[in-house]
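Visitor: Based on what follows, work out the 3D shape:
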Amino acid sequence: MDVSSSAVIGPALRLPHPIGIVIGDNAVLHGSITIYQNSTIGSKNGYPEIGNHTIIYPNSVIVGPINVGDHCVIGAGSFLDRSLIANTVFHK
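Guide: Just a heads-up that it's a prediction; the model follows:
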């Protein structure tokens, strides 16, 4: 697991299987976020901001200067490089 010391991580971050997780510089993770194994939150000309009560399932990649709203679900194996409004389920 590789978590940058400059990432902003709120309370209640859950890492049920903390293997292969990467959280890059300047990523912002608000409270109550769950991230499963082999997921990356990284840069593509900027870092993501992820809202409260979001679940990121295994093998997902979230990159770019994007915003992920509260109560979102990112499906397993997803590649996300665009913003999501609150209460969105994304799988691609």
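Visitor: Please count neighbours and contacts with C-alpha atoms only from this point.
Guide: OK.
Visitor: where along this structure do the strands fall?
Guide: Along the chain, counting by DSSP state E, strands occupy 2-3, 8-9, 22-23, 28-29, 34-35, 40-42, 49-50, 55-56, 61-63, 67-68, 73-74, 79-80, 89-90.
Visitor: With distance to residue 16 added, can I get the ones you listed in a markdown table?
Guide: Compiled in a markdown table, the strands of the chain are given as follows (distance: least, CA to CA, whole Å):
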| stretch | distance to residue 16 |
| --- | --- |
| strand 2-3 | 15 |
| strand 8-9 | 16 |
| strand 22-23 | 14 |
| strand 28-29 | 16 |
| strand 34-35 | 7 |
| strand 40-42 | 15 |
| strand 49-50 | 18 |
| strand 55-56 | 11 |
| strand 61-63 | 17 |
| strand 67-68 | 21 |
| strand 73-74 | 15 |
| strand 79-80 | 20 |
| strand 89-90 | 20 |
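Visitor: Sequence B follows; please return its structure for comparison with A:
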Amino acid sequence: MLKCTKEDVFAAKKFDPAAPSCLMVFLTYPGVIALRRHRRAHKLWLKGYKNWARWIASVTRKRTGIDIHPAAKIGHGVFIDHGMGLVIGETASVGDNCVLYHGVTLGANTFEKVDRHPKIGNNVIIYANATLIGPIHIGDHSIVGAGAVVLKDAKAHSRLIGVPAHKNPQTIIQEWTGIFKRKQRFSNPSHIIILDWQIGINLIS
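Guide: The predicted structure follows:
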């Protein structure tokens, strides 16, 4: 747990140009405080001390404005910037080296007690007030724009914007460029038809 906290502090120093000394980050940054307490609560939750875990989560929410269910899984080197209004549900998970801004919600799409929250890969950035709903998966190195509403899985290196969220047009253009380059290398008409079909899928996705 100490190693994780150390990595969280270093992540704050890395991603926040306004970050003061490591000691001040450790003592005063709401995101670092919330993560430190969550790791303690999560450990208690796994050991069966669920009431204690919920109490820690409740106190943390009152102090920081960050609501993380004690059962949620959080990776190493995570940075929660500002954090006010951030919500992470029970079956959600966040990978290593992710950055989450204030107002982000990793929420459920059902009242059933099943796997119902998003799974975030490694090195993902989720900007302010983005909402991700349901047991979807966001691939590594993806970016979710501010205010986006994400309801579907996203591959690695995705750039998601809008309501409901869709790929950034620049990302789609880059994908098309790669497909066209491959298309030029084929002489078999059947191969070209397959590639045209891929382009059509990108247009409507």
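Visitor: Once they're superposed, tell me the TM-score.
Guide: The TM-score (TM-score structural alignment, normalised by the length of the first structure) is 0.97; 92 aligned residues with a CA RMSD of 0.7 Å.
Visitor: Just send the strands of the first structure back as a markdown table, with mean neighbour count too.
Guide: Listed next are the strands of the first structure as a markdown table, based on neighbours: other CA atoms under 10 Å:
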| stretch | mean neighbour count |
| --- | --- |
| strand 2-3 | 14 |
| strand 8-9 | 17 |
| strand 22-23 | 22 |
| strand 28-29 | 21 |
| strand 34-35 | 21 |
| strand 40-42 | 23 |
| strand 49-50 | 24 |
| strand 55-56 | 23 |
| strand 61-63 | 23 |
| strand 67-68 | 21 |
| strand 73-74 | 22 |
| strand 79-80 | 20 |
| strand 89-90 | 14 |
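Visitor: Please name the residues that touch the spatially most central residue of the first structure.
Guide: In the first structure, the residue lying closest to the centroid (CA atoms, centre = their mean) is residue 41, at 5.1 Å. Going by CA atoms under 8 Å, 6 or more residues apart in numbering, residue 41 of the first structure touches 22-24, 27, 47-48, 61-63.
Visitor: What is the nearest of the residues you listed to residue 78 of the first structure?
Guide: residue 61 (6.2 Å; CA to CA).
Visitor: Now do the same for the closest one: its match in the second structure.
Guide: Counting by TM-score structural alignment, residue 61 of the first structure corresponds to residue 131 in the second structure.
Visitor: Please apply the same query to residue 32 of the first structure.
Guide: Using TM-score structural alignment as the criterion, residue 32 of the first structure maps onto residue 97 of the second structure.
Visitor: thought its match was touching residue 74?
Guide: No - applying CA atoms under 8 Å as the test, residue 97 of the second structure and residue 74 come out as separate, 10.0 Å apart.
Visitor: Quick one: the helices in the second structure, in order.
Guide: 2-15, 22-28, 30-46, 50-64, 169-183, 189-204 (DSSP state H).
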